[in-house]
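Participant: my questions are about this predicted structure, shown below with the sequence.
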Amino acid sequence: MSFERTGGGQPSRTLALLWGEPSVPRKGPSRSITTTQIIDASLSIADESGLGAVTMRAVAERVGVSTMSVYTYVPGKPELLDLMVDALYLRMGRMPWGGETWRDRVIAVAESNRALLMAHSWMTEIAALSRPPLGPGVMAKYEHELSAFDDAGLDDVEVDAALTFLLGFVQSHCRSVHDAERATTDTAMTDAQWWDANQAILARALDPAVYPRAARIGAAAGNAQGAAWSARHAWEFGLERVLDGLAVLIAR
């Protein structure tokens, strides 16, 4: 669906919801639940069954109200997605920095974002870096993560670009991890089982005389990682390259 991204709702309504400001005066009886309960129910459904299971009807059933009642709190799913993402960002742990180096602080930022995206796999599908929900969670997260580059000697535009570069790597890595997990689930086979099942035909097809580098390097990587692709190795190698690239910029 085209709206399954952050920033898909009507901006003024979404911002009013994010900051707790009523966009339209409401008349009628007092409400029996809170917007936070709706957000929490939506998060639970998404974590349990995936983003496609998050419907206004499913949320209503989870909190024990009618579907139409939910619409008096949140006008639609696009706005609900923004509320969900912002709530998770607001709940992230953010300890004040101590005497860490910029590199240690950036590693901590990367690790905290990876933990969030691994715990909520659907986030990699909808959390757009280009149009985030500008709520209190996003702003608190952005402020804290920008401070990881304090005293690094970068100007404001470079700090923003450096943070975006880092978060883009984290999001891409977590999406790859979830894709690999889905492949295992869909085929009911681990990577090792898949390679074992196809070993005979691969041995015939991957002729070292025709593909010398692919055969040699692929075998070396597979033996070192225990698979064609290792999430741990990809994370450690990729994060170090991101940090090395930032180090060149900072040193310059």
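Facilitator: Nice, thanks for sending it over. Numbers count the residues shown, from 1 in each chain.
Participant: contacts and neighbour counts: CA atoms only from here.
Facilitator: Fine.
Participant: residues contacting the nearest residue to residue 150 once chain neighbours are set aside?
Facilitator: Nearest residue to residue 150 in three dimensions, chain neighbours excluded: residue 102, at 7.4 Å (CA to CA, 6 or more residues apart in numbering). Residue 102 makes contact with 148-152 under the criterion CA atoms under 8 Å, 6 or more residues apart in numbering.
Participant: please compare the first structure with the one that follows:
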Amino acid sequence: MATGSGESVPPHARIAADIKRRIADGRLRPGERVPSTRQLARDWNVALATAAKALTLLAREGVVVAEPRVGTVVAESRTRKVPRALSDDDLTRERIVRAAVEIADEEGLDELTMRGLATRLGVATMSLYRHVGGKDELVMLMVGAVIEDFPLPGGRPESWRAGLEISARTQWAAYRAHPWLAHTTSLTRPMPSPSLLEHTEWAMRALEGTGLDPVTKMYVHTLLFSYVQGIAVNLERERRARASTGMSADEWMDAQQPILRGFAESGDHPAFGTLIRELGDDFDLDLDRLFEFGLQPLLDGLATVIGSR
């Protein structure tokens, strides 16, 4: 708790410094959860925003990282051994792509640069361009590589519904493993990736014999894809939000409660006010549950379209 000297130092900086001391003397170890925003606010008698600012400062310095479903934890040591320089024979496209996937998984796609990738591999940046044309081509190769790690079954789907459900669940699994993936593809400008095309091929095989015209088949496939992707984009958004604020989604929602209660009690939104009172503390927006909640009703809706044909 804040005491004694250092009152000229901003409160959030004093909180951050205290957490650093606890890490330095071993009271907090890599991977262990640091106090939450709410706990820091209570212990230091400061506003939630001040506590969140302290965690944000630590996150920017690489002292802590946000872990989904866990909270903010002490970061592993960033000290790395300098990798040995790879020869041209050692440096392959596959090795480059897998290293790039590792960076995107750990830090997000925005943090992936050709220079940073070269540093991880222990090569000169220009060496990468003998294998990939640039970041755009690299991202397409990354998408192909991770989609291939979640293959569709062989053969033909048992039914249109089973086939589309398999495709949706396979895509969701890939997005859960690689949250950046959902931000790489677009409905209006689809990526020409052979791995992604496998899902289109699978969907078209599933829809054979349904009597749907080609345009409707593509709409069915695109709708299902957009449903899965639309939820999945929030996986990476949450990771970014945790990194920038130092707050978990639950902690952020806790900080918004006074505002939400004000809306609910104002009388201007009576239905919303009733909802807030009825929900209490019972609602937890879980993206996996949301995916499951919507998938079957979506397929039920498509059944009415396909049955009418």
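Facilitator: Received, thanks. For clarity, every value in this text was computed on a predicted model and none was experimentally measured.
Participant: returning to what we had before: now, of the contacts of residue 102 of structure 1, which are buried?
Facilitator: 148-149, 152 (16 or more other CA atoms under 10 Å).
Participant: what span of structure 2 is stretch 37-55 of structure 1 aligned with?
Facilitator: Using TM-score structural alignment, stretch 37-55 of structure 1 lines up with residues 95-113 of structure 2.
Participant: in the matching stretch, which residues are buried?
Facilitator: Of the residues in stretch 95-113 of structure 2, those buried (16+ other CA under 10 Å) are 96-97, 99-105, 107-109, 112-113.
Participant: closest to residue 295 of structure 2 among these?
Facilitator: Proximity to residue 295 of structure 2 was ranked across the buried residues of stretch 95-113 of structure 2 by CA to CA; first place goes to residue 105, at 26.0 Å.
Participant: SS state for that closest one?
Facilitator: helix (DSSP: H, G, I helix; E, B strand; the rest coil).
Participant: confirm for me that it is in contact with residue 179.
Facilitator: Yes - counting by CA atoms under 8 Å, a contact exists between residue 105 of structure 2 and residue 179, whose distance comes to 7.2 Å.
Participant: hey, what's in contact with both of the two?
Facilitator: None of the residues lies in contact with both residue 105 of structure 2 and residue 179 under the rule CA under 8 Å, 6+ apart.
Participant: before we move on, the earlier item: let's have the contacts of residue 102 of structure 1 in JSON lines, adding secondary structure and distance to residue 178 of structure 1.
Facilitator: Supplementary listing: the contacts of residue 102 of structure 1 in JSON lines, determined by DSSP: H, G, I helix; E, B strand; the rest coil; distance: CA to CA, whole Å:
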{"residue": "148", "secondary structure": "helix", "distance to residue 178 of structure 1": "27"}
{"residue": "149", "secondary structure": "helix", "distance to residue 178 of structure 1": "29"}
{"residue": "150", "secondary structure": "coil", "distance to residue 178 of structure 1": "33"}
{"residue": "151", "secondary structure": "coil", "distance to residue 178 of structure 1": "35"}
{"residue": "152", "secondary structure": "coil", "distance to residue 178 of structure 1": "33"}
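Participant: in structure 2, what stretch matches stretch 110-123 of structure 1?
Facilitator: When stretch 110-123 of structure 1 is aligned against structure 2 using TM-score structural alignment, it corresponds to residues 168-181.
Participant: what residues sit buried inside stretch 127-135 of structure 2?
Facilitator: In stretch 127-135 of structure 2, residues buried by neighbour count (16+ other CA under 10 Å) are 128, 132.
Participant: over which residues of structure 1 does it lie when aligned?
Facilitator: Going by TM-score structural alignment, stretch 127-135 of structure 2 lines up with residues 69-77 of structure 1.
Participant: ends of that stretch, what's the gap?
Facilitator: End-to-end distance of stretch 69-77 of structure 1: 14 Å, with CA to CA, to the nearest Å as the criterion.
Participant: and it, how far out from the chain middle?
Facilitator: Its chain's C-alpha centre and that of stretch 69-77 of structure 1 lie 25 Å apart, by CA atoms, centre = their mean, to the nearest Å.
Participant: same check, this time on stretch 192-206 of structure 2
Facilitator: Here stretch 192-206 of structure 2 is found 24 Å from its chain centre; the criterion is CA atoms, centre = their mean.
Participant: then stretch 199-215 of structure 1?
Facilitator: For stretch 199-215 of structure 1, the distance from its own C-alpha centre to the chain's C-alpha centre is 36 Å (CA atoms, centre = their mean).
Participant: and for stretch 166-179 of structure 1?
Facilitator: Between the centre of stretch 166-179 of structure 1 and the centre of its chain there are 7 Å (CA atoms, centre = their mean).
Participant: buried stuff in that stretch?
Facilitator: When neighbours are counted by 16+ other CA under 10 Å, the buried residues of stretch 166-179 of structure 1 are found to be 166-167, 169-171, 173-178.
Participant: try stretch 111-125 of structure 2
Facilitator: Judged by neighbour count (16+ other CA under 10 Å), stretch 111-125 of structure 2 contains these buried residues: 112-114, 117-118, 120-123, 125.
Participant: and which of those residues is nearest to residue 294 of structure 2?
Facilitator: residue 112 (32.8 Å).
Participant: contacting residues for the closest one?
Facilitator: Each residue near residue 112 of structure 2 by CA under 8 Å, 6+ apart is listed here: 100, 103-104.
Participant: what do we get in structure 2 for residue 132 of structure 1?
Facilitator: Aligning on TM-score structural alignment places residue 132 of structure 1 opposite residue 190 in structure 2.
Participant: quick check: which element contains its match?
Facilitator: Counting by DSSP states H and E, no helix or strand carries residue 190 of structure 2.
Participant: and it, what does it touch?
Facilitator: Residues near residue 190 of structure 2 by CA under 8 Å, 6+ apart: none.
Participant: and for residue 91 of structure 1?
Facilitator: When the contact criterion is CA under 8 Å, 6+ apart, the partners of residue 91 of structure 1 are residue 137.
Participant: quick check: residue 138 of structure 1 touching residue 88?
Facilitator: No - assessed by CA under 8 Å, residue 138 of structure 1 is found out of contact with residue 88, at 9.2 Å.
Participant: isn't residue 71 of structure 2 right up against residue 248?
Facilitator: Yes - contact criterion CA under 8 Å: residue 71 of structure 2 and residue 248 qualify, at 5.7 Å.
Participant: and the strands in structure 2, which stretches?
Facilitator: With DSSP state E as the criterion, structure 2 has strands at 64-67, 71-74.
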